[in-house]
Structure formats: C-alpha cells, structure tokens
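1. return a 3D structure for these sequence lines:
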Amino acid sequence: MSVLQRTALFFTIIGALNWGVIGLFQFDVVASLFGGQGSVVSRIIYTVVGIAGLVNLGILFKPSEEIVRTEHRVARTT
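-> Below is the predicted model of the structure:
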C-alpha cells in the first residue's frame, strides 16, 4: 500500500468517525472545531475526505493478489 493510499485511508477513517458521531449524537465534530459547515477550513476538510474516499475506490477494486504482492515487496525492502 502506497503512502498516498495510507493517507487517503487515514482521512477516510476520520470522515467515517465524524459521520458516526453525526449519526449517533447529531454533532458534527469538524464543523464545531472549524467554525461551522460553511467555513473555508471545514469545506476544505470535507473535500479532502471526499477525495480520499475516491482514492480508496482504487483499493476496493484492486485484485487481492496485487495487494498481497505489494505488501510482500514492501516488507522485503524494509
């Protein structure tokens, strides 16, 4: 898994946790921390999370053999 994919996964998890809090408690953590849903910083974070989700689509549809091969190659080089 590349650095880009790991970073995208990190942001996707952050987004998923935020959505979980919204669903359970009706509280938007990103909006509360950065000045509301309409603030520039919040909108940037929402956009980054959305792009990260699109990057993760590549992982979802990648054949599992390629993922395992890539992980073994990285493990041998480190």
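
2. from now on I want contacts and neighbour counts done on CA atoms only, so please keep to that.
-> Will do.

3. contacting residues around Tyr46?
-> Each residue near Tyr46 by Cα atoms under 8 Å, 6 or more residues apart in numbering is listed here: Gly15.

4. any idea how far Ile67 is from it?
-> Tyr46 is 28 Å from Ile67, where distance means Cα to Cα, to the nearest Å.

5. same question for Gly36.
-> 39 Å.

6. now do Met1
-> With Cα to Cα as the criterion, Met1 and Ile67 are 7 Å apart.

7. same deal with Arg6?
-> The value you get for Arg6 to Ile67, if Cα to Cα is used, is 13 Å.

8. ok, longest helix in the protein?
-> In the chain, taking DSSP state H as the definition, the longest helix is helix 3-25.

9. quick one: residues contacting the residue most central in space within the chain.
-> Closest residue to the average C-alpha location of the chain: Thr12 at 1.9 Å, with Cα atoms, centre = their mean. Residues in contact with Thr12 (Cα under 8 Å, 6+ apart) are 49-50, 52-53.

10. for comparison, sequence B:
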Amino acid sequence: MKTLDYIALILVAVGAINWGLIGFFEFDLVRAIFGDMTWISRIIYAVIGIAGLYSLSFFGRLRNDE
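-> Here you go, the predicted structure:
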C-alpha cells in the first residue's frame, strides 16, 4: 500500500507542476509532449486525476495516525 501512496504522490506532484506551468507561463507540458488531447494525453490526465482522488484518502489516514 505504501508503494501505491508514493506513486499517487508523484503523479499529484507532476499534475501540480503542470498546472503551475499553465498558470504562470500558459504552457501545458502534457500537451507539448503528447499532443492536443490525443488518446495518450487523455489517459495521462485521467491517471493523474485518479491519483488526486486517491490522495484524498491521505487525510483520513493522517487523522487515524494521531
């Protein structure tokens, strides 16, 4: 389970960096690498979104650790 947590955290960080690039420089890294909404870029966006949703479970686990 810890490995899945690290993978989700890395994907969320990648998503945050991409959104930072979009916000500051109007540069979408995923679009630049994989194209404008190609099937692979849509998969990448979806996987990062799922990782973000999964990361919400960290809040519940932090509360249980106290």
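
11. sec struct for Phe27 of structure 1, please.
-> coil (DSSP: H, G, I helix; E, B strand; the rest coil).

12. just to check, it is in contact with Val21?
-> Yes - the criterion here is Cα atoms under 8 Å, and Phe27 of structure 1 meets it with Val21 at 6.1 Å.

13. the helix or strand encompassing Ile33 of structure 2 corresponds to what range in structure 1?
-> Under the criterion of DSSP states H and E, Ile33 of structure 2 resides in helix 29-34. With TM-score structural alignment applied, helix 29-34 of structure 2 matches the range 29-34 in structure 1.

14. have a look at how far, on average, the matching stretch is from structure 2.
-> Aligned to structure 2 and superposed, stretch 29-34 of structure 1 gives a mean residue distance of 0.4 Å (mean Cα distance after the TM-score superposition for structure 1).

15. quick one: furthest residue from the center of structure 2?
-> Distance to centre of structure 2, Cα atoms, centre = their mean, peaks at Glu66 (26.6 Å).

16. if I look at that one, how far off is Gly60 of structure 2?
-> Glu66 of structure 2 is 11 Å from Gly60 of structure 2, by Cα to Cα.

17. buried sites along stretch 13-25 of structure 1?
-> The neighbour-count check on stretch 13-25 of structure 1 (16 or more other Cα atoms under 10 Å) flags 15, 18-19 as buried.

18. could you do stretch 55-74 of structure 1 as well?
-> Buried-residue list, stretch 55-74 of structure 1, by 16+ other Cα under 10 Å: 55-56.
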